[in-house]
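[1] Sequence and predicted structure are below.
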Amino acid sequence: MTFTATALTGSKPEQYAQLLEQARGLMHGERDRIANAANLSALVYHALPALNWVGFYFFDGTELVVGPFQGLPACVRIPLDKGVCGAAAATRQTQRVPDVHAFPGHIACDSASRSELVVPLVAADGSLVGVFDLDSPEPDRFDEDDQHGLEALARAFLDSLA
């Protein structure tokens, strides 16, 4: 199967709706979490502006372990009590951080990162799967539209595993 990403147009919510449709098409019929995480990371990294890292960390029962991503090499393991990813995993709430340098315990995997959005991945049974993590070199890169759009993409990822 050949996948062709189309340019996103319209308002930011319209662009996220188009991106969600592309993501669902990309993951359709595939249930492997590594394959879907790899493709979703690439899709989002190339579709959205001003990102320097997009990827997944999976919960191994103790801590978050890096999964498929796009960007510079990343921290391999993140305890649940450290950084933005750990906060999202521990609280099971999306973390939208306008200035990572002001976030207590921020882990600087890439010194160029200035803002971050992390969506927790929680299965239907309530178990923690991991987190979907996006970094930007721009301060305050992520707004409410980004948060809603990326949470929808995270849900589509979780749905693909069911």
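    Thanks, I have it.

[2] Please count neighbours and contacts with C-alpha atoms only from this point.
    Will do.

[3] Where do the helices of this protein begin and end?
    Using DSSP state H, the helices of the chain run over 12-27, 33-47, 83-91, 144-161.

[4] Against which helices or strands is the first one packed?
    Packing contacts for helix 12-27, counted by 3 or more C-alpha pairs under 8 Å, 6 or more residues apart in numbering; DSSP states H and E, involve helix 33-47, helix 144-161.

[5] how about a cut-off of 7 Å?
    When contacts are defined as 3 or more C-alpha pairs under 7 Å, 6 or more residues apart in numbering; DSSP states H and E, helix 12-27 sits against helix 144-161.

[6] Take the helices of the chain and lay them out in TSV including mean neighbour count and distance to residue 119.
    Output for the helices of the chain, formatted as TSV (neighbours: other C-alpha atoms under 10 Å; distance: least, C-alpha to C-alpha, whole Å):
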stretch	mean neighbour count	distance to residue 119
helix 12-27	18	15
helix 33-47	19	13
helix 83-91	22	6
helix 144-161	18	6
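
[7] here's the one I want to compare it with:
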Amino acid sequence: MFKPVQYNDSLKDSYTTLNKQLDALLSGERDMTANLANASALLNQFLDRVNWAGFYLYKEGELVLGPFHGLPACVRIPLGKGVCGTAAAERKTIRVDDVHAFPGHIACDAASRSEVVVPLLKEGELLGVLDIDSPEKNRFTEEETLYLEEFVDVLVRHL
């Protein structure tokens, strides 16, 4: 049974605990949808000052909405469009301090001000992206972005 914990340690220690929880939560389950749903729920209870946390899955040349927590979202995003599509096309993490300054930003939620997108890559194959939005500018630090990449590494081992 999953029990929420308080993350009052350093950012590094909090993410270490989070990643251990993720690994235990997904252990033994192979269904991608179930694992992504639990991962987005775990992130939603862990992260503060965010308004959207979830996944877009790579299907037939575009990103399609997957499990998430937040307001209804854009359903399909072409590769190379917006932060998600660009991160997927370039297969690299993109952190944006002010989404309104990002060329071609797709505003699924008008309240979003900053965003971080981490590609889900398994053996070089693009599976999708983790997308997290915040209503605050400059919400995501470089350090936290690295920890989110570690979170995705743990997740991808279970997909």
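    Yep, it's here. These figures come from a predicted structure and were not determined experimentally.

[8] Tell me how they score on TM after superposing.
    For this chain pair, the superposition-based TM-score is 0.98 by TM-score structural alignment, normalised by the length of the second structure; 159 aligned residues with a C-alpha RMSD of 0.7 Å.

[9] quick one on the thing from earlier: any chance of the helices of the first structure in CSV with distance to residue 61 of the first structure as columns?
    Formatted as CSV, those follow (distance: least, C-alpha to C-alpha, whole Å):
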stretch, distance to residue 61 of the first structure
helix 12-27, 25
helix 33-47, 16
helix 83-91, 12
helix 144-161, 18
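
[10] Nearest to residue 71 of the first structure, out of the ones you listed?
    Closest to residue 71 of the first structure of these, according to C-alpha to C-alpha: helix 33-47, at 8.3 Å.

[11] excluding its backbone neighbours, what's nearest the spatially most central residue of the second structure?
    With distances taken as C-alpha atoms, centre = their mean, residue 130 lies nearest the centre of the second structure, 2.6 Å away. Nearest residue to residue 130 of the second structure in three dimensions, chain neighbours excluded: residue 55, at 4.7 Å (C-alpha to C-alpha, 6 or more residues apart in numbering).

[12] what's the one you found in contact with, if anything?
    Contact partners of residue 55 of the second structure, counting by C-alpha atoms under 7 Å, 6 or more residues apart in numbering, are 65, 66, 67, 68, 128, 129, 130, 131.

[13] Can you flag which of the residues you listed belong to strands?
    Under the assignment DSSP state E, the contacts of residue 55 of the second structure contribute 65, 66, 67, 68, 128, 129, 130, 131 to strands.

[14] Thought residue 119 was touching residue 92 of the second structure, still the case?
    Yes. Residue 92 of the second structure lies in contact with residue 119 (C-alpha atoms under 7 Å); the separation is 6.1 Å.

[15] Please say which of these two ends up with more neighbours.
    Neighbour count, other C-alpha atoms under 10 Å: between residue 92 of the second structure and residue 119, residue 119 has more, with 29 against 16.

[16] Now do the contacts for the more buried one.
    Contacts of residue 119 of the second structure (C-alpha under 7 Å, 6+ apart): 87, 88, 91, 92, 93, 128, 129, 130.

[17] again, only using 8 Å
    87, 88, 91, 92, 93, 126, 127, 128, 129, 130 (C-alpha atoms under 8 Å, 6 or more residues apart in numbering).

[18] Residue 72 of the first structure now?
    Contacts of residue 72 of the first structure by C-alpha under 8 Å, 6+ apart are 52, 53, 110.

[19] which one of the residues you listed sits closest to residue 152 of the first structure?
    Nearest member of the contacts of residue 72 of the first structure to residue 152 of the first structure, counting by C-alpha to C-alpha, is residue 53, at 18.6 Å.

[20] May I have the residues that are in contact with the spatially closest residue to that closest one that is not a sequence neighbour?
    The spatial neighbour of residue 53 of the first structure that comes closest, neighbours along the chain excluded (C-alpha to C-alpha, 6+ apart), is residue 71 at 4.5 Å. Under the criterion of C-alpha under 8 Å, 6+ apart, the contact partners of residue 71 of the first structure comprise 52, 53, 54.
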